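[1] this is a predicted model, with the sequence first.
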Amino acid sequence: MANLWNNIVGDKKRYKQFKADVQALPEAYAQTLTALQTYIWNFAKSGAMMDVLEEILHMFQESAAENVPVQQVIGDDPVEFAENIMTQYPEELWLIKYRTRLRQQVKKAEQL
C-alpha cells in the first residue's frame, strides 16, 4: 500500500512539475505542447505518457533556448509529429496495440 501511495504522490509531483515547466516556455511552445498533450492523452494507456510528454518538453526547452521556431521543430503537420513520437512508445499506447491486432487479424484472415 505504501508503494501505491508513493507512486500516486510521485506521479502527481511529476505532473505538477511538468505543468510548471510547460508554463515557463515561450507562449507558442506552451500552447503547442498543451495541444500535443491533449492529443496524445487520447491514445495513452492509464496516464503512461509522461515519459513521452517530458521528452517533448525537453525538446521544446532546448529549441526555445536556441530561438528555433515551433513550426521548425514540429514540421508542417502536428499530427504527424505527435504520431512519430508516439510510435517510439508502443507499450504505452492502446492505439498501437489495436492497430497491431487489426493487422494480425487481417493477415490471418487472408491466409484462410
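    Sure thing, it's come through.

[2] only C-alpha atoms from now on, for both contacts and neighbour counts.
    OK.

[3] which residues in the chain form helices?
    2-24, 27-41, 50-65, 70-74, 78-86, 94-110 (DSSP state H).

[4] got JSON lines for those, with mean neighbour count too?
    Converted to JSON lines, these look like this (neighbours: other C-alpha atoms under 10 Å):
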{"stretch": "helix 2-24", "mean neighbour count": "13"}
{"stretch": "helix 27-41", "mean neighbour count": "16"}
{"stretch": "helix 50-65", "mean neighbour count": "16"}
{"stretch": "helix 70-74", "mean neighbour count": "14"}
{"stretch": "helix 78-86", "mean neighbour count": "15"}
{"stretch": "helix 94-110", "mean neighbour count": "12"}
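
[5] try this one side by side with the last:
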Amino acid sequence: MSEADKTGGIIARVIGPKKRWRAYKARVKELPGSHRTAVEAIERYLMHFVPTDGDSNASMFDDLADLFEQAVADDTPIRDIVGEDPVEFADTFAENYSDGGYVPARARKQLTEDIDRAAGDATGTT
C-alpha cells in the first residue's frame, strides 16, 4: 500500500468520504459569520473524538451543519444552541456518534473561547 493510500484511508476514517466532507464544508461556508465561526470551533473540538468509521463522523458533521442551518433560518442565537457551556454541548453532541475519546483541556478551553467570541461574549465584540 502506498503512502498516499494510507493517508487517504486515515482521512476517510476521520472525516468520511471526501465528497461528503467537501459538501459539508460548503454548507458551513454559507452560514453567517458568527454561526460559521461557532460551527468551525465545534468541528475542531469534535475532531478529537474521531469515531472508528468515517460514516459516523460524516453523519456527525452533517447533523451539526443541519442544526446550525436551522438555527439561522429560525434566527436562533448561538447561545440558545450551545448554552453557556459549549464543551458540555459538544461532548453531549458527540456522544451520539462515538464511544467518546480523550479531549485535552487545551481543546476544551479553546472551544469555550471560540464560542464566546462567536457569540459576542468576549470583550464585548462579535
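    Yep, that arrived. Remember, predicted model here, so these are calculated numbers, not experimental data.

[6] please report the distance of the alignment partner in the second structure of Asn42 of the first structure from Thr112 of the second structure.
    Taking TM-score structural alignment, the alignment pairs Asn42 of the first structure with His48 from the second structure. Separation of His48 of the second structure from Thr112 of the second structure (C-alpha to C-alpha, to the nearest Å): 15 Å.

[7] neighbour-wise, which of those two wins?
    Set His48 of the second structure next to Thr112 and count neighbours by other C-alpha atoms under 10 Å: Thr112 wins out with 21 against 16.

[8] for the more buried one, what are its contacts?
    Thr112 of the second structure makes contacts with Asp85, Pro86, Val87, as judged by C-alpha atoms under 8 Å, 6 or more residues apart in numbering.

[9] element containing it?
    Under the criterion of DSSP states H and E, Thr112 of the second structure resides in helix 105-119.

[10] quick one, that helix and helix 86-95 angle?
    Compare the direction of helix 105-119 of the second structure with that of helix 86-95 by axes from the mean of the first three to the mean of the last three C-alpha atoms, to 10 degrees and you get 110 degrees.

[11] quick check: helix 105-119 of the second structure aligns to which part of the first structure?
    Under TM-score structural alignment, helix 105-119 of the second structure corresponds to no residues of the first structure.

[12] how far away is Ile10 of the second structure from Thr52 of the second structure?
    Ile10 of the second structure is 10 Å from Thr52 of the second structure, by C-alpha to C-alpha.

[13] run through the residues that contact the most centrally placed residue in the second structure.
    In the second structure, the residue lying closest to the centroid (C-alpha atoms, centre = their mean) is Glu43, at 2.1 Å. When contacts are counted by C-alpha under 8 Å, 6+ apart, Glu43 of the second structure touches Phe61.

[14] with that, I have no additional questions.
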